[in-house]
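Chemist: My questions concern the predicted model and sequence given below.
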Amino acid sequence: MITALFSSALFGSPEKPSKLSQIATRVFSAVVESRARSARLELRRHEAFIDDLNRRQDHSALFLDQSELLPAKI
């Protein structure tokens, strides 16, 4: 594939890109943009999840460090 891309540049024969090539470029760009959008969304979800876990654990030491005995049911 690299050879195909650079062969026209090495031989110096500039040609107008074909319609199929232009469509393929647009499709490829759309796929790349879609995957980048999905990756950003997944990263935001992951960061929100980690932040939520951190918030939940912030107060856990207060409950684990209690020296009083729990009330017993008689």
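Modeler: Received the coordinates, thanks.
Chemist: Please make it C-alpha for all contacts and neighbour counts, starting now.
Modeler: Noted.
Chemist: can you tell me the helix or strand for Leu10?
Modeler: helix 2-11 (DSSP states H and E).
Chemist: and the comparison structure, right after this:
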Amino acid sequence: MNTAALPSTYAGQVRTPSRIPLIVERVLNALVESRARSAARQLRRHESLIANLSRRQDHSADFLMQSNDLPFKI
């Protein structure tokens, strides 16, 4: 005796969900994260440069006096 097993759905092409949106989302997230890290690094460099210039200008006798002319044209 043979028994036929009938699936509840019709036989046909099974569509798998596309992975492209997931890949695009991961790439964009990585890009945004990279840009944020780069901007934070650049901001830290800028803040340290400004702090260094302020420290030199305020406390160093070797640095230009406030009343002296600058060594270059603006």
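Modeler: Great, that's in hand. Owing to the predicted nature of the structure, the values given are computational and were not obtained by experimental measurement.
Chemist: After superposition, what is the TM-score?
Modeler: Superposed pair, TM-score by TM-score structural alignment, normalised by the length of the first structure: 0.57. Supporting alignment: 49 aligned residues with a Cα RMSD of 2.7 Å.
Chemist: next structured bit after the helix holding Leu10 of the first structure?
Modeler: Using DSSP H and E, the helix or strand that directly follows helix 2-11 of the first structure along the chain is helix 19-58.
Chemist: Please report how far the closest residue to Met65 of the second structure other than its chain neighbours lies from Ile50 of the second structure.
Modeler: Nearest residue to Met65 of the second structure in three dimensions, chain neighbours excluded: Gln57, at 7.7 Å (Cα to Cα, 6 or more residues apart in numbering). Counting by Cα to Cα, to the nearest Å, the gap from Gln57 of the second structure to Ile50 of the second structure is 10 Å.
Chemist: who has more neighbours, the two?
Modeler: Neighbours were counted for Gln57 of the second structure and for Ile50 using other Cα atoms under 10 Å; Gln57 has more, 15 against 12.
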